[in-house]
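Participant: I would like the atomic coordinates for the input below:
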Amino acid sequence: MKLSLNWLKDYVDLSGIDIKELWYRFTMSTAEVEEVEFVGREVQDVVVARVLSVVPHPESKKLKIAQVDSGDGILQIVCGAPNVAEGILVPLAKIGGAVKNMPKLGKVKLVGVESFGMLCSAKELGISDDHSGLLVLEGDYAPGTDIKSILDIDDVIIEIDNKSLTNRPDLWGHYGIAREIAAIYGRELKPMQLDGLEAAKTKPELDITVEDAEKCLRYSGLKIDGVKKLQTAMNMKVRLFYCGMRPISPLVDLTNYLMLEMGQPMHAFDSRQVEDGIVVRATKEPTVFRTLDGTERKLPEEVLLICNKQKPVAIAGIMGGENSEVLEDTTSILLESANFEGSSTRKSSTKIGLRTEASARYEKMLDPNMTVTAIKRFVKLLKDIQPDVALASALTDVYCKKLEPIDITITKPYIDRYIGNTLTKEKMVEILRSLEFKVEVEGDTFKIKVPTFRATKDITMKIDIIEEITRIFGYDNIQPQTLEVALKPLEYNEERLLDHKVKELLSERFGASEVNSYIWYDNSFNGRMGIETHGRVKVLNPQAQDADTLRDSMVPGMLAFAERNEKSYEDFSLFEIGSVFEAAATTEKCEQHKNICILAASKIKSEDELFYDLKGIIAFIAKALKNSRVDFPVCTCRYNWVHPMKSVDVSAGEKLMGYISVVHPMIKKNIGKKLNVAVLEINSEVLQAMAPEVIKYKDPSKFPEVVLDYSFLVDNAITFDKVGEDIAGFKSELLNSFSFVTLYNGKGLPEGKKSMTFRFIIGSAEKTLSSDEINAFANSLIDYMNSAGHTLR
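Facilitator: Purely as a prediction, here's the structure:
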């Protein structure tokens, strides 16, 4: 946002203040100043001149020869401007003078005729982009008058980073910035000159109806008649141009000027287009509307419009319509000064792809109490241009949601806790009152009423008051002090520590990637995938209609991640630790639990391999973290993504922990036909509550151990637990331990069989095993497994 220093001086005395120091202090206390530009200084020795005569150039069709009165003599000027004419007053850059982007002027010959200076356009003075002709000065000025005594060419333009003003809607205008500067330097903030609207009090009210009071917080309007052909004051045009806006027409320039001055957007309608009244409503169906820039825009549903009784005339808070713009023959206007809810304005602006200076301000949640003040200021400025305008209606004000000041009570000792005993009570009150806070003092207690222009999204709590005091006083002026704080030993959070250990194991040992999802179901995705959920905990104010149920399982969210990654990866695994919510009924109190969910997906591995991978993961986690084992009884879970055959429960003793399942074929085909998917979901609280088994140690053997891997053919119907029990029944002094390695059920196996590979570690504490002893152990094991019905593959 760009600011004019000349404009700020209208409201605060800046005499004796170093400009660079001013904006350094402003950056340190309020918002970041990105650039300070001194404009107009290159314009030198330019005066008012009266054109006395104009004749054609004898050798050029485009050029003319003018005789001008410069105040200290008659000069001959060769000029190519189409509007040069006898009797007009124009800027004259004299010999030795300078204009923008040009060197100092000297005497020149143009097509054989001498010229002693240059008549200037507004662009050459640097106060406009208009180079179509000379700048014709309105008024009666004596030739030789310094142009800078008439026009505010010399100025300092300050650019402030918009992001640093996001939470300060009161600073989106010059008056708010002037208030800040006045507070920083302890100077008076001059009042804004307003019109009392006395002539409007006896007039009839306008017909204004607000149908959507959630999106339109306030709508104020005034009808003004007798508007003649106006002329925007040149200095107003200069300020608009310096602040980045192009002058358009007097009434539009006035509304833009007010927006840059107060931060309050306004709009002027041609009264002929809204004479039957104003209706503020949202679109109920897609609508095509042509805006002031001549573009036809497709408006979706729920975009707020300003309408007459038949059709839209503006997109509320964004841009007016071409069908109601002020024309050359307009003599009556309806002036709108409204306040629209910030988030709805931002959403509408995003939907239609149109962001304007007005919408940028409304998005910040402007003070609705500013609308009437803006109208009074507009009328004052309009009467300065044309004193005889008539107020044709009463000031009509529809205030849907009244914004009240916020009350905050705070004590001086509380403030001192944060900034030290640096400021007196009187200084604190002085700072707050300079920012227009109302303060009542009772002993060491301050009862503060926050002004509404700071209450929309900025000042809400005690700490905000402390920030206001310290930033205006100056953070650099506060002496750092060592705090006396009672130190307490850190208490371990066992739950958080377990989460960290689980994440570490899953990511580092098993190569899984952590994801984070929302705690509500995506009903649209679930419906598309055919996923049925049991969630009973509903959200009263959901962000979207498809997100109105809190999840009681994390699996649907993980399946959504699987669908997104299916085309990008052949093999991947994901995990998340998050909350689920359960309730016996929608009217019952809900319970929140923390679950661990792991998804394994592959186009390379089979479903069974993924299933056993997950069994191995949870078994390893239980062993590594609790030195305990988990059991895998028959699955009791009834979600429709659970496979009826390839699924098991996970339990710790008699406590159900969760389940492991291959994803049901009906769901799997919707995610990706070639992608095999298995999921594990357990209750982290049950894992946390598992009683760790005592770790038993024994001295390692001094002699080497032998590792033997054997693959056994096992009936498909036999479970891993049964095979494990059979192996555990084998007795041998040499067997130190055994573990499961892998499962294979592909080609080359007898029908009805699967191959399970186990690793056996054997050794003796007394000697190194001989080949005969190893072979004897192997033969004994194989014979034993044969007797149990498991033959060596």
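
Participant: C-alpha from now on. contacts and neighbour counts both.
Facilitator: Will do.

Participant: Where is the longest helix in the protein?
Facilitator: helix 607-626 (DSSP state H).

Participant: Which residue, neighbours along the chain excluded, lies closest to residue 737?
Facilitator: Among residues not flanking residue 737 along the chain, residue 761 sits closest, at 5.4 Å (CA to CA, 6 or more residues apart in numbering).

Participant: counting contacts, what elements does the helix or strand hosting the one you found pack onto?
Facilitator: Taking DSSP states H and E as the definition, residue 761 sits inside strand 753-762. Packing partners of strand 753-762 (3 or more CA pairs under 8 Å, 6 or more residues apart in numbering; DSSP states H and E): strand 706-715, strand 735-744.

Participant: tell me what the next helix or strand after that strand is packed against?
Facilitator: Using DSSP H and E, the helix or strand that follows strand 753-762 in sequence is helix 771-787. Applying 3+ CA pairs under 8 Å, 6+ apart, one finds that helix 771-787 makes contact with strand 791-792.

Participant: To compare against the first, here's the next sequence to fold:
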Amino acid sequence: MKFSELWLREWVNPAISSNELAEQITMAGLEVDGVEPVAGAFHGVVVGHVVECGQHPNADKLRVTKVNVGGDRLLDIVCGAPNCRQGLKVAVATVGAVLPGDFKIKAAKLRGEPSEGMLCSFSELGISDDHNGIIELPEDAPIGTDIREFLKLNDNTIEISVTPNRADCLSLIGVARDVAVNNQLPLNVPEMAPVAATLTDTLPIKVEATEACPRYLGRVVKGINVKAATPLWMREKLRRCGIRSIDPVVDVTNYVLLELGQPMHAFDLDRIDGGIVVRMAQPDETLVLLDGTEVKLRDDTLVIADHQKALAMGGIFGGEHSGVNEETQNVLLECAFFDPLAITGRARRYGLHTDASHRYERGVDPALQPQALERATALLLAICGGQAGPVIDVTHEASLPRPATITLRREKLDRLIGIQVEDQQVSDILSRLGCTVTTLDGGWQAVAPSWRFDMQIEEDLVEEVARVYGYNNIPDVPVRANLEMTTHREADLSLKRVKTMLVDRGYQEAITYSFVDPKVQALLHPGEEALILPSPISVEMSAMRLSLWTGLLSAVVYNQNRQQGRVRLFESGLRFVPDSSADLAIRQDLMLAGVIAGHRYEEHWDLARQPVDFYDMKGDLEAILDLTGKAAEIQFRAEANPALHPGQSAAIYLQGERIGFIGVVHPELERKLDLNGRTIVFELLWNKLADRVLPDASEISRFPANRRDIAIVVAENVPADDILVECKKVGANQVVGVNLFDVYRGKGVADGFKSLAISLVLQDTARTLEEEEIAATVAKCVEALKQRFQASLRD
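Facilitator: Below is the predicted model of the structure:
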């Protein structure tokens, strides 16, 4: 946001310097990026009147003029500007003047003709880059007046960074309100009296999308002269705010945009068929924009249409067909309130970013439209002439936002600020900010002003009081810390320890945004509802994550696109799951997740280049589970997950409760996400594992261990893990180790079955086991497997 200091001081004029004003604005929360003079350093330039203008006798492109600058004689000045003509009021650099760049004006002869000065362009005075011709001043410009005084060039442009929550400060009135509050001054609002209708002409207006457009105002203005010149004072104010003058109609709407923060649009009335309809775009509907670009509209885009076609993208960009041009005589002035959610992200989808969309996305004062329309009407009639009809107001009150009513507790205010601000001062600050304040026992109740969308909760009011009271007025107090010894249970497993182990295994920790692309998340979690942010950073960051996979997989793609052939990442963080039974209807779970992709090992002459597979990740995951002491209670079960390969994935269960997933990313998903090759992921509910099981010390047997191998045939759908668990349970204290060392399918094994080769390690702590005991235990295991899984020994 860029504005003129003098324009701001028309609204509120504190007795402080420009630098002090900039510092004050910054401390108010509107960071000043720069303060620059509106013109270069020069002197000796005055208003002149071209009394005579003739062709130079020795040069086709030069003119010889006689100029009155208020002295006792006319000055002879040679000029090469194409717009130089008799009767023009101009800026004259007289002999002795010094222009920007230390350029000194001296009397000289140009092609044999004397020249006692120079007729200046805007660029020559360091005002703008416009060097197409000399400055044309108004006819009433006083001859001989210093041009700096006449054009008010002793001015600065102030550029501020406006945070998304302070959309009200994307206007002069918004900044002026803050300056007035901080200096305890009244706001000098220019007179904006309603314009009486002199026509009865109206246009039918129908709002179908009432939630997206709760308020739409229109006004017919007929008989305007669009070729009229925009007044210099308006052109200068626009220029100092970084906006180029186009024509008086557009200039007026831009002026109101800057002054009040209300985007407006003017339609050529004669190009509107029937009336105005505010609706959502229809399937395959197209629109040619003012810049000549044709866009195919999406069905979630708000459009302003007539009875035949779309005329403009609501709150974003006007259309070429109904735009004002040199032939326009009658216009419809539009002034509307669009819901921020109806505009947010729409412009970016079409590769657009306009002043209107920038403001509507952040929120425009829903009570501002009548005042803005009257202001624009008055300015338009004053510049272009014409007659105005009555205001057509279509408002759906139920859809308009309601200002928040907030209770501010004295205890909360004192605790957060650290000092006690007097009751009357708190009431005064909130009132000057535009709030309607009621004093309560132990606090205040404030109704936020319509232009402050960011005032929603108690902490917002605390911030406002501190901001206006002055952060510099709050004394620095040394931090007081109550140091206490904290207890640490031996059973607490530090997440830091797990992270260290993953780093030792070649992983790198990633930190990704909790805000993710809802489209990508929907691919990973189809059918699951996510929390959508009302004011996202961007459309691609508008949903709260349901898992850490969304960010990690995006990080993998990012690294693979930068020639990283081996990626191993992990992350810990919260996921956000909508849950009506949780606080604020959102459940936050601490998760630990990881992803691997690419080569199994770093490139080495002695190692084959092999891609990672499921068991690489499973081994790393089992190392984590070993740290918890709960590995024996963990089960990997085949279970469908839409994000994972159905044949290379598993759900992770702890004592019958699912705590995570592991698996290869689904091939279709790999393609949609542009992943390069096989990618394996895992995710765990960390809080279910953080309370580790302490190991029990036991005597190591001094007696020999015995191994027996069995091969059993079971149905294909029987998990091998269930077989191993059953063997451990049946073998009781004598079976100290069970391992699956081979899986066979093929000749000798019927279709739908598989052969599992299992090793049983038997050992006793008190004696050497006899062969009969070993055989009995093995037979007991085989019988148990037969009973539970219909297993049989393989021949």
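
Participant: Got a TM-score for the pair?
Facilitator: The TM-score (TM-score structural alignment, normalised by the length of the first structure) is 0.76; 738 aligned residues with a CA RMSD of 5.7 Å.

Participant: coming back round to it: measure how buried the residue nearest to residue 737 of the first structure is and give me the count.
Facilitator: Residues lying near residue 761 of the first structure (other CA atoms under 10 Å) number 15.

Participant: That one touches residue 732, doesn't it?
Facilitator: No: contact criterion CA atoms under 8 Å: residue 761 of the first structure and residue 732 do not qualify, at 11.5 Å.

Participant: Residue 133 of the second structure and residue 530 of the second structure: what is the separation?
Facilitator: 59 Å (CA to CA, to the nearest Å).

Participant: swap in residue 298 of the second structure?
Facilitator: Distance, residue 298 of the second structure to residue 530 of the second structure, using CA to CA: 23 Å.

Participant: before we move on, what about residue 216 of the second structure?
Facilitator: 32 Å.

Participant: of those two, who's got more company?
Facilitator: residue 216 (22 against 19).

Participant: Check for me that that one belongs to a strand.
Facilitator: Yes: counting by DSSP: H, G, I helix; E, B strand; the rest coil, residue 216 of the second structure is part of a strand.

Participant: In the first structure, what residue corresponds to it?
Facilitator: When the first structure is aligned by TM-score structural alignment, residue 216 of the second structure is paired with residue 219.

Participant: Look at the closest residue to that match other than its chain neighbours and tell me its secondary structure.
Facilitator: The shortest distance from residue 219 of the first structure to any non-neighbouring residue, by CA to CA, 6+ apart, is to residue 338 (4.3 Å). Using three-state DSSP, the structure places residue 338 of the first structure in strand.

Participant: Pull the number of nearby residues for residue 338 of the first structure.
Facilitator: Residue 338 of the first structure has 29 nearby residues by other CA under 10 Å.

Participant: Okay, it and residue 325 of the first structure: tell me how far apart.
Facilitator: Distance check for residue 338 of the first structure against residue 325 of the first structure: by CA to CA, it reads 17 Å.

Participant: cool, and residue 169 of the first structure?
Facilitator: 28 Å.

Participant: neighbour-wise, which of these two wins?
Facilitator: For residue 169 of the first structure and residue 325, the more surrounded residue by other CA under 10 Å is residue 169, and the numbers stand at 25 against 21.

Participant: Is the more buried one in contact with residue 360, as I believe?
Facilitator: No: with contact defined as CA under 8 Å, residue 169 of the first structure does not count as touching residue 360 (9.9 Å).

Participant: Report the distance from stretch 614-634 of the first structure to the chain centre.
Facilitator: Taking CA atoms, centre = their mean, to the nearest Å, one finds stretch 614-634 of the first structure lying 43 Å from the centre of the chain it belongs to.

Participant: SS state for the nearest residue to residue 8 of the first structure once chain neighbours are set aside?
Facilitator: Sequence neighbours aside, residue 178 is the residue nearest to residue 8 of the first structure in space, at 5.7 Å (criterion: CA to CA, 6+ apart). Classification of residue 178 of the first structure by three-state DSSP places it in helix.

Participant: Now check residue 178 of the first structure against the second structure: what is it aligned to?
Facilitator: Match for residue 178 of the first structure (TM-score structural alignment): residue 176.

Participant: what's the answer for residue 407 of the first structure, then?
Facilitator: For residue 407 of the first structure, the residue aligned by TM-score structural alignment is residue 405.

Participant: Repeat that for residue 338 of the first structure.
Facilitator: Aligned partner of residue 338 of the first structure by TM-score structural alignment: residue 336.

Participant: Show the contacting residues for that match.
Facilitator: By CA atoms under 8 Å, 6 or more residues apart in numbering, residue 336 of the second structure lies in contact with 213, 215-217, 263-264, 369.

Participant: Quick one: residues contacting the spatially closest residue to residue 330 of the second structure that is not a sequence neighbour.
Facilitator: Leaving aside its chain neighbours, residue 330 of the second structure sits nearest to residue 222 (4.2 Å; criterion: CA to CA, 6+ apart). By CA under 8 Å, 6+ apart, the residues touching residue 222 of the second structure are 329-331, 386-388.

Participant: Which of those residues ranks first by neighbour count?
Facilitator: Neighbour-wise, the contacts of residue 222 of the second structure (other CA under 10 Å) top out at residue 388, 28 neighbours.

Participant: Could I get the buried residue list for stretch 181-199 of the first structure?
Facilitator: By 16 or more other CA atoms under 10 Å, the buried positions in stretch 181-199 of the first structure come out as 181-185, 189.

Participant: show me where the stretch 451-600 of the second structure has strands.
Facilitator: For the stretch 451-600 of the second structure, strands defined by DSSP state E, counting those that start in this stretch occupy the ranges 508-509, 515-516, 543-544, 566-578, 586-598.

Participant: So for residue 46 of the second structure, which of those strands sits nearest?
Facilitator: The closest of the strands of the stretch 451-600 of the second structure to residue 46 of the second structure is strand 515-516. By CA to CA, the value is 58.1 Å.

Participant: Map residue 372 of the first structure across to the second structure for me.
Facilitator: By TM-score structural alignment, residue 372 of the first structure lines up with residue 370.

Participant: cool, and residue 431 of the first structure?
Facilitator: In the second structure, residue 431 of the first structure lines up with residue 429, judged by TM-score structural alignment.

Participant: Distance check, its match against residue 32 of the second structure.
Facilitator: Distance from residue 429 of the second structure to residue 32 of the second structure, by CA to CA: 23 Å.

Participant: Kindly report the same for residue 172 of the second structure.
Facilitator: Relative to residue 32 of the second structure, and taking CA to CA, residue 172 of the second structure is found at 14 Å.
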